[in-house]
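Peer 1: Build the 3D model from these lines:
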Amino acid sequence: MGKLERGAGLRSLSAIANSGSSEAGSFAYDEDTLRSLIKKWLELADHYEGSLKRVNLGEVKPPGLDFASERHAKAANSSGKAYMAYLAQNYEYSIQQAQLLQNTLDDYLGVEHHSVADFNKTEVEETGPQAGI
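Peer 2: Take a look at the predicted model:
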């Protein structure tokens, strides 16, 4: 148990993962922990959103009319657009994680599910703009 066999691949990893004692592991969050985690995910989403609003990558003009200038501008634009997509994807992921935790908290409290998007807008208005990443 706990030993990887060379070349055995995923089967050995699965065997290790499933080789625990007969007791099932578990974890639990209390209400304060859930609220804290929701807040942290929303803060992270705010950072990504702030970065998206501050930068406008992907619109580099070639410095010259030569072939090399055009290629460098094209590469810079491609990289900038990929970075913007990365920021947008991580913003959405952060909001989704906050929403999952909010749903869990609402279920625990026995109340109707609330949207973290509404909660997040209220928080930003109260505290002002957040610094980005």
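
Peer 1: Please make it C-alpha for all contacts and neighbour counts, starting now.
Peer 2: OK.

Peer 1: And the helices in this protein?
Peer 2: 10-17, 31-54, 67-109, 116-127 (DSSP state H).

Peer 1: packing partners for the longest one?
Peer 2: The helices and strands touching helix 67-109, judged by 3 or more C-alpha pairs under 8 Å, 6 or more residues apart in numbering; DSSP states H and E, are helix 31-54, helix 116-127.

Peer 1: Turn the ones you listed into JSON lines, including distance to Ala98.
Peer 2: Formatted as JSON lines, the helices and strands packed on helix 67-109 follow (distance: least, C-alpha to C-alpha, whole Å):
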{"stretch": "helix 31-54", "distance to Ala98": "5"}
{"stretch": "helix 116-127", "distance to Ala98": "7"}
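
Peer 1: One more, so I can put them side by side:
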Amino acid sequence: MWVDESAQNKDKANPASWVEQIGQATNQLGSFAYDEATLTRIADRWQLIADKCDDALGKSDRLTNIVGPGLDPGSNAMAAKANESGHAYVDMMKSMRAYCQAQADHCRKALGTYTEHEDNTAATIGKHNPGEEGGII
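Peer 2: You can find the predicted model right below:
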């Protein structure tokens, strides 16, 4: 097993130093942020999925209106089970559509907040440097 030489020389009686090192390592992991173009693409993709769910729901009537091929009880039972499955599909599509639409809406809300902050920042910078493009004093 590979062991860092500096780890061999650590004070094993001081667990606080290990906790401190873990905290420092965690802070160095970094973070991520979405830009305007990324948020727009993500919102558009969620919207596309929601729209496809709408299309599927529009074509799902025949999955819930199945009639058995005969008049016997077996045909009626099979048709009832098929219709039950069709209703489950419709319920799943409605749920998926609602979820995807909510995700698209969240992304658009975040995009609005992002652009609002960008506009406020640009306006603030403009106050510091009237007549100049960008830059900070």
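
Peer 1: Could I get the TM-score for this pair?
Peer 2: The TM-score (TM-score structural alignment, normalised by the length of structure 1) is 0.63; 93 aligned residues with a C-alpha RMSD of 1.9 Å.

Peer 1: Once you drop chain neighbours, what's closest to the residue nearest the centre of structure 2?
Peer 2: Nearest residue to the geometric centre of structure 2 (C-alpha atoms, centre = their mean): Gln103, 5.9 Å. In space, and not counting its chain neighbours, Gln103 of structure 2 is closest to Trp46: 6.3 Å by C-alpha to C-alpha, 6 or more residues apart in numbering.

Peer 1: ok, the counterpart of that neighbour in structure 1 to Tyr93 of structure 1 distance?
Peer 2: Aligned counterpart of Trp46 of structure 2 in structure 1: Trp41 (TM-score structural alignment). Distance, Trp41 of structure 1 to Tyr93 of structure 1, using C-alpha to C-alpha, to the nearest Å: 9 Å.

Peer 1: Ile49 of structure 2: what's it in contact with?
Peer 2: Applying C-alpha atoms under 8 Å, 6 or more residues apart in numbering, we find Ile49 of structure 2 in contact with 97, 100.

Peer 1: burial measure for the counterpart of Thr113 of structure 2 in structure 1, as a count.
Peer 2: Taking TM-score structural alignment, the alignment pairs Thr113 of structure 2 with Asp107 from structure 1. Per other C-alpha atoms under 10 Å, the neighbour tally for Asp107 of structure 1 reads 12.

Peer 1: Please apply the same query to Gly25 of structure 1.
Peer 2: Neighbour count for Gly25 of structure 1, taken as other C-alpha under 10 Å: 7.

Peer 1: How about Gln99 of structure 1?
Peer 2: Gln99 of structure 1: 20 surrounding residues under other C-alpha under 10 Å.

Peer 1: looking at the helices and strands packed on helix 67-109 of structure 1, which is buried most?
Peer 2: Burial of these is given as mean neighbour count (mean count of other C-alpha atoms under 10 Å); helix 31-54 ranks first at a mean of 18.

Peer 1: Report the inter-axis angle for that one versus helix 67-109.
Peer 2: With axes from the mean of the first three to the mean of the last three C-alpha atoms, to 10 degrees applied, the angle from helix 31-54 of structure 1 to helix 67-109 works out at 160 degrees.

Peer 1: What mean distance separates helix 31-54 of structure 1 from the matching residues in structure 2?
Peer 2: Relative to the matching residues in structure 2, helix 31-54 of structure 1 has an average distance of 0.8 Å after the fit, by mean C-alpha distance after the TM-score superposition for structure 1.

Peer 1: between that helix and helix 116-127, how many degrees?
Peer 2: Relative orientation of helix 31-54 of structure 1 versus helix 116-127 (the same axes, to 10 degrees): 80 degrees.
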